[in-house]
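S.K.: no sequence on this one, just coordinates:
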């Protein structure tokens, strides 16, 4: 490892030097603890007694070779502080960890697993002009092994008694998840899987966003080989895999990064900005060692695990101090983002870098060479908020909110946006996406179908959280699986059928995605019919033109269409068709529209997609 790069924040492969590395005989351990008085390794191989490490390099690193330390054995670093006290820490660069509530690191041979996805990796290319339909998933709550009713009983009993409950006995392993999720994705028309954080973390309730093992695949679902095999198998079926990562903050647990050598190495020492709104420790991005740590963690997941992309959480909390624009820009953090993204792209220009950012900071997806932060995509939180606000508005008041659905196109081309209906929108009392729809039970489903069609028709890549596709009613709970029994109800089953058909339509027709970020790929035809709540627009690719009609009022409408030239339209999908539990039976599949006009009858809360032929 180049020490100059490490200290200047330009190192991307610190994991090749630091951590526990198996060799022909035994294991070499290294850690960075500049303020430590002494450091030892304790573990299964020495009866958890001290094996002293010696200073190396410039005296700030510690190293020891232990011939009896083997793959799969647990260990910790015992850090002696200047006052003579000590704390046993997990290895910041550990490649595997003991299953919680255990806190030890585990020696792992990184070279053991052999990927079989060479063709996929070789053929990866820029996706901006391609379809990207992302299924966001939390591994332990998509499906579980145990009986849902029995789990509910256990959880309710724990609430009544105040006891802690361990639900890990119902988790599938990485391999078992692969057996189930890959057929599901291929059957239902998703070409990307986004996994919520899998770096090791102490608390299930944090969903992985308060991590400690930034190089360690969580042991909740098995070992690193299992995760690699899951990704390998996804690639074999043409499915890309994206991982959620966190570069803003880390869990405060004292066995982790917190005051690792008795001083604040990783965390910001300034009290006013040292703790995040979640109570975790904010990284100190002014330190080169911290930037190199985070650079290397990002590169590690892309290189060692063959993830196709990373979604960076809470980027707004990096851009602005504590995520507050009034505090000003954190220039240390923005410079870190620029250098990290540029470095990752230098190593592989085809990896996908996504920012979850709700701020108005400009240039998030602009290339670094042009002064931007260098992300490929940014979540369009404005689109998400405006869209859900519109659909939760009662039908009698929608005219006043009409332009909430047109506003996004006024700023859309300022960044490269991705449209998310994510996990954040279905927790903490916000209600699920289906519940957000205005009106009674019967009104929610046609609006949900219209929402999906509007989302897919709108420029931008697509992300949906698990459960959206069949109309999950209960808010997401990380302890429970999704309510799959709901698909036995015809109206939920038909909603999923609609989403399936829409997914396949999206993947098959280039007008949905080829010119997402080209102004010539989108054209409004009606964006001011506030009285009828009718919207019409065109999506255009090099191969075809699609026209979308929406009536988002609560009443059937007749819209008089006057094309500039005689036009023939072929219906591709109608959200009100009876196969989707709508009221339209056997709609006209082809219509001819003359310049004299055509009366388009649009059912309440519905949308249609036509192809020009």
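M.R.: Thanks, I have it. Small disclaimer: the values here were computed from a predicted structure and weren't measured. Residues are numbered from 1 along each chain as shown.
S.K.: From now on I want contacts and neighbour counts done on CA atoms only, so please keep to that.
M.R.: Fine.
S.K.: Measure how far stretch 237-255 is from the centre of its chain, please.
M.R.: Remark: stretch 237-255 is offset 9 Å from the chain centroid, using Cα atoms, centre = their mean, to the nearest Å.
S.K.: So what would you say the end-to-end distance of it is?
M.R.: Length of stretch 237-255, first residue to last, Cα to Cα, to the nearest Å: 40 Å.
S.K.: Comparison target below:
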């Protein structure tokens, strides 16, 4: 007697928005059915009049491959015996408007662009080597160093033939490079299948299909495994807010609005030329929450950076008055999307308590990183876009004029502990005419590098986890272009190589010094020494670890050295210079504080003791107590 293709309970949970392993039910799966091996297909298309599986195996004619409706679930299913991994297929969906050819929303793999068919894939055959990594009790990393290297795999480095490197080729070089540079995590720009390279992956058609641009699912597993072997966590950019409009994708999937709202003002996303998900639909919850868990489960991803959260939270995001519909209470908040985010995090942390869930959220929405049971959204980190915008505006200002914008340097401490923050210098800041980080810096050639070194040091001293986009570590001079490699040849130039050495040294110093991360989430780990010296554009701060050890950082944002600069110190005794961004080995002028620096009983900066030091031009100095 034939067994049903699914349990009714699986489909019931999917319709209820509570099947968070729906990728095990829907899609194309190699299975044994009534003693015969083949592929079981399943797709959600509730408004279709008929659905067929078409592919090379039936000459793209589906008359012999009709799917059957599974009760009232809206799911159609078919088992085709004899099919194997690698078969290419689509769904032919009959609608009132005609037949649509659609890729499988749950496909695990797809053809390379510009082709768009789905590919039968089997994901359980890879032999993972990261059991030790997965078993570590890493917690939420609030009291650990987090230093993220953001990467676009297609343009980090190209092969000798000018083509993109594969996951396997990248696995041999990128994890080792990032670990040697002192990074703790790689953040990968989206790898869900997408048709257009220029979208950078943020407009997807295949949410469960790792892009075929760089190789197979198993090769991507090798890449993640290689990262874990080098002690690197892997964070993946994830886009649950909107999807690509291409015809083979999710839009009007069964001839009607299905994954999107049937209300055009809710569905249409004019800002990006995409379509928003409908979070009032329970099946969309099953689809997206399952997808988040899929990346964490199947590919051993360590966390997700959720893109464009403001687009989920606000119905009027990037819209003009009259171009949006209020919620049922007359407000601008997307109530259903807020509920979705909370359920997402409850589901993720129930299964993966050590996962990183990072919000790219650009507004002042409260409690983004607070637990859901306290009314928060449930993320454990949020990008600090305010710090990024203020700091870039400050750093782009002529140093002689910075005194008038001193508040841009210090204002972030007014809210630094309101959320668990990541300080991002991301890809968005080095494209579309914004210039590269190095080219944003004012001054002559030497001053550009000095400014950038001081900026990076201040970033390390400021509370919050750290993120830098690729190329920033060696001073990419031109804007990032996804169609070409980073300019690695710049490392043959002295100042670029010295900047590269500096970033590596600064990163490793950060990793080795608990004062800069052990108490990163509150005032007990940070204290201003002097944040009011706008005349000299100098700030001095103190960082403290859990054993009450301290480090003092002084940053001079002008090209004028201060040869007898006094700062208050918390302890009487001896100090030494532990780090100096102006060292000649980093391309600086070599103005150092050598030998022992003794405190004096001269009250300064609200402390009874103080020291007199040399503060180099456009540079950061770190002092450490001795004994």
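M.R.: Yes, it's here. Here the structure is a predicted model, which means the values were calculated and not measured.
S.K.: can you map out the strands along the stretch 51-200 of structure 1?
M.R.: Taking DSSP state E, counting those that start in this stretch as the test, the strands found in the stretch 51-200 of structure 1 are 51-52, 54-56, 61-66, 74-80, 86-89, 105-106, 133-137, 192-195, 199-200.
S.K.: Dump those to TSV, plus distance to residue 578 of structure 1 and mean neighbour count.
M.R.: Compiled in TSV, those are given as follows (distance: least, Cα to Cα, whole Å; neighbours: other Cα atoms under 10 Å):
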stretch	distance to residue 578 of structure 1	mean neighbour count
strand 51-52	72	17
strand 54-56	72	16
strand 61-66	68	20
strand 74-80	59	24
strand 86-89	61	21
strand 105-106	56	27
strand 133-137	25	22
strand 192-195	30	22
strand 199-200	45	26
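S.K.: Can you say which of these is nearest to residue 514 of structure 1?
M.R.: strand 133-137 (13.0 Å; Cα to Cα).
S.K.: Can you tell me what sits against the closest one?
M.R.: Residues from elsewhere that reach strand 133-137 of structure 1 (Cα atoms under 8 Å, 6 or more residues apart in numbering): 185, 190-196, 422-423, 461-466, 503.
S.K.: and what of stretch 618-625 of structure 2?
M.R.: Identification of contacts with stretch 618-625 of structure 2 by Cα under 8 Å, 6+ apart yields 447, 450-451, 453-454, 457-458, 550-560, 571, 573-582, 615.
S.K.: Helices of the stretch 351-500 of structure 1, start to end?
M.R.: Along the stretch 351-500 of structure 1, counting by DSSP state H, counting those that start in this stretch, helices occupy 381-392, 408-411, 433-436, 441-457, 490-508.
S.K.: so which of the ones you listed comes closest to residue 595 of structure 1?
M.R.: Closest among these, using Cα to Cα: helix 441-457, at 25.4 Å.
S.K.: in structure 2, what residues pair with that closest one?
M.R.: Under TM-score structural alignment, helix 441-457 of structure 1 corresponds to residues 445-461 of structure 2.
S.K.: Include distance to residue 524 of structure 1 when you put the strands of the stretch 51-200 of structure 1 into CSV, please.
M.R.: Listed next are these as CSV, based on distance: least, Cα to Cα, whole Å:
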stretch, distance to residue 524 of structure 1
strand 51-52, 70
strand 54-56, 65
strand 61-66, 61
strand 74-80, 61
strand 86-89, 58
strand 105-106, 56
strand 133-137, 23
strand 192-195, 29
strand 199-200, 44
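S.K.: Residue 146 of structure 1 is nearest to which of those?
M.R.: The minimum distance between residue 146 of structure 1 and these falls on strand 133-137, with 18.7 Å, by Cα to Cα.
S.K.: quick one: the closest one aligns where in structure 2?
M.R.: Counting by TM-score structural alignment, strand 133-137 of structure 1 corresponds to residues 147-151.
S.K.: do stretch 411-420 of structure 1 as well
M.R.: Under TM-score structural alignment, the counterpart of stretch 411-420 of structure 1 in structure 2 spans residues 415-424.
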